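*Asks:* quick check, what structure comes out for this input:
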Amino acid sequence: MIRLPRLSPAAPERFPDPRTALAEPNGLLAFGGDLSPARLLAAYGQGIFPWFGEGEPILWWSPDPRCVFRTDALRINRSLRRQLRGSSWQLSVDRAFEAVIRACAEPREGHAGTWIVPGMIDAYTRLHHLGHAHSVEVWDGTRLVGGIYGVAIGRLFCGESMFSAESGGSKLALAALAGLLRAWGWPLIDTQVANAHTLGLGAEEIPRERYLCEAARLTALPGRVGNWAEDGTPLVRAVLAQAAG
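*Replies:* Here you go, the predicted model:
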């Protein structure tokens, strides 16, 4: 029988040591609590994130190994560059956060449900309004064709999910986010758990202990709280112009 710590509603900043997470299922650490801004920010600052399905209690995870992107290593590949030449696609930052998270929550081909349940949408939208969660959007005219969203704490960006309504939409959003963060001196995008898609885009797995050390260092640095649209949109547009040039 699995015995997991239950989080106290009275102490949103308190989590068990991530090193005590289960090996099977990999990274399961605790359950309960809530999705308040204070608890979410405390979790990400300690290398922990929520992941659960409809009808399940809130589950908290810190897997080993951890999957990450290095912002200085992520580039737009040749096939996407060719696609962008002559394309009318445009990029923005923090223009349509809720539309991006709702698009990410749509069921994917081959999957019956989604982990981005209504409570998660509400919680991350609240974080966005507080200036801690951000999105990069890909547009074809007024149509949203791709995007990515996640949480920023210090100089660490914790990517949550991305989507494509057109081939290449999520790849461009990810590359644009990496370019934006690289320009600001943010070295890492956390993507939590590896899959074939993220590994194919250049993600790498690192030991949890190393990730926790990097996360502690980066989250202690001064970051950018607030809406990123004004400063971020020109930078992602420069990424697009360079790729399509």
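*Asks:* can we go C-alpha only for contacts and neighbour counts from here?
*Replies:* OK.
*Asks:* mind checking what secondary structure the residue most central in space within the chain has?
*Replies:* The residue lying closest to the centre of the chain (CA atoms, centre = their mean) is Gly159, at 1.2 Å. The three-state label given to Gly159 by DSSP: H, G, I helix; E, B strand; the rest coil is strand.
*Asks:* run this one through as well so I can compare:
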Amino acid sequence: MDNSTDPILTPELLLNAYASGIFPMAEHRDDPELFWVDPRRRGVFPLDRFHISRSLARRMRKGGFGISINADFNGVLEGCADRGETWINAEIYRLYMRLHALGHAHSLEVHMDGSLVGGVYGVTLGRAFFGESMFSRRTDASKIALAYLVDRLRLAGFVLFDTQFITPHLASLGAVEIPRATYHQQLHMALSGRADFTRPPVPRSAQDVLQRITQTS
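*Replies:* Sure, this is the predicted structure:
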């Protein structure tokens, strides 16, 4: 699906789009136009199959990083857009900052040595989390962010983690592709309940996260 949007979208229209299984993108950061996407095969993270490699587990146990929730949504959005090729244009930036202000877009940040070095952000509706983008400025920072995100989604009662597309990086961590019809069935079920992304406290240690994830993966 590739239909251009009107020049100005509202957060309400964007949320309705997510509830219908579609999301917007831009061709590049300087393109003022957006288009709707409804992939034939959708990327999702089964929340009980997140894969933590031995090297990632060692890195998490080593520590030296901090995790925060919604402490720097703007910084995460800018970090995700700070790359050679990006679909985050000015309109995308405006829309997701508005969704964040309305409590429907959230970020998880990874800090090292007092600096933001990685993170992920997405949109929540019902018990669905629509992962939008992530970034990493240090080795494994985005993997750490995803591990903490999966743990949070499970604790908060989410049942669908939508990654939109599959990359080798996501596949190595357990993400899979499912047909569009299957995705829409899962989305319908996820929208029927409620989950609160902000409710779980930040884990006291990486070991708590590792133990919970490995018990079910």
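*Asks:* wait, the residue nearest to the centre of structure 1 sits on Leu188?
*Replies:* No. When contacts are counted by CA atoms under 8 Å, Gly159 of structure 1 is not listed as touching Leu188 (9.9 Å).
*Asks:* so where is the biggest strand by length in structure 2 in structure 1?
*Replies:* Counting residues, the longest strand in structure 2 under DSSP state E turns out to be strand 115-125. Mapped onto structure 1 using TM-score structural alignment, strand 115-125 of structure 2 covers residues 143-153.
*Asks:* list the buried residues for the matching stretch?
*Replies:* By 16 or more other CA atoms under 10 Å, the buried positions in stretch 143-153 of structure 1 come out as Leu144, Val145, Gly146, Gly147, Ile148, Tyr149, Gly150, Val151, Ala152, Ile153.
*Asks:* how close does it sit to structure 2?
*Replies:* Superposed on structure 2, stretch 143-153 of structure 1 shows a mean distance to its aligned partners of 0.5 Å (mean CA distance after the TM-score superposition for structure 1).
*Asks:* what lies in contact with that stretch?
*Replies:* For stretch 143-153 of structure 1, the surrounding residues in contact (CA atoms under 8 Å, 6 or more residues apart in numbering) are 41, 44-45, 97, 100-101, 132-139, 157-166, 168-170, 172-174, 219, 223-224.
*Asks:* 6 Å instead, please
*Replies:* Here stretch 143-153 of structure 1 makes contact (CA atoms under 6 Å, 6 or more residues apart in numbering) with 100, 132-139, 157-166, 169-170, 173, 219.
*Asks:* whichever of those end up buried, select them in ChimeraX.
*Replies:* The buried subset of the contacts of stretch 143-153 of structure 1, as determined by 16+ other CA under 10 Å, is captured in ChimeraX by this line:
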select :100,132,133,134,135,136,137,138,139,157,158,159,160,161,162,163,164,169,170,173,219
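*Asks:* report the longest helix in structure 2, please.
*Replies:* Secondary structure of structure 2 per DSSP state H: the longest helix is helix 141-156.
*Asks:* which part of structure 1 matches that one?
*Replies:* Counting by TM-score structural alignment, helix 141-156 of structure 2 sits on residues 169-184 of structure 1.
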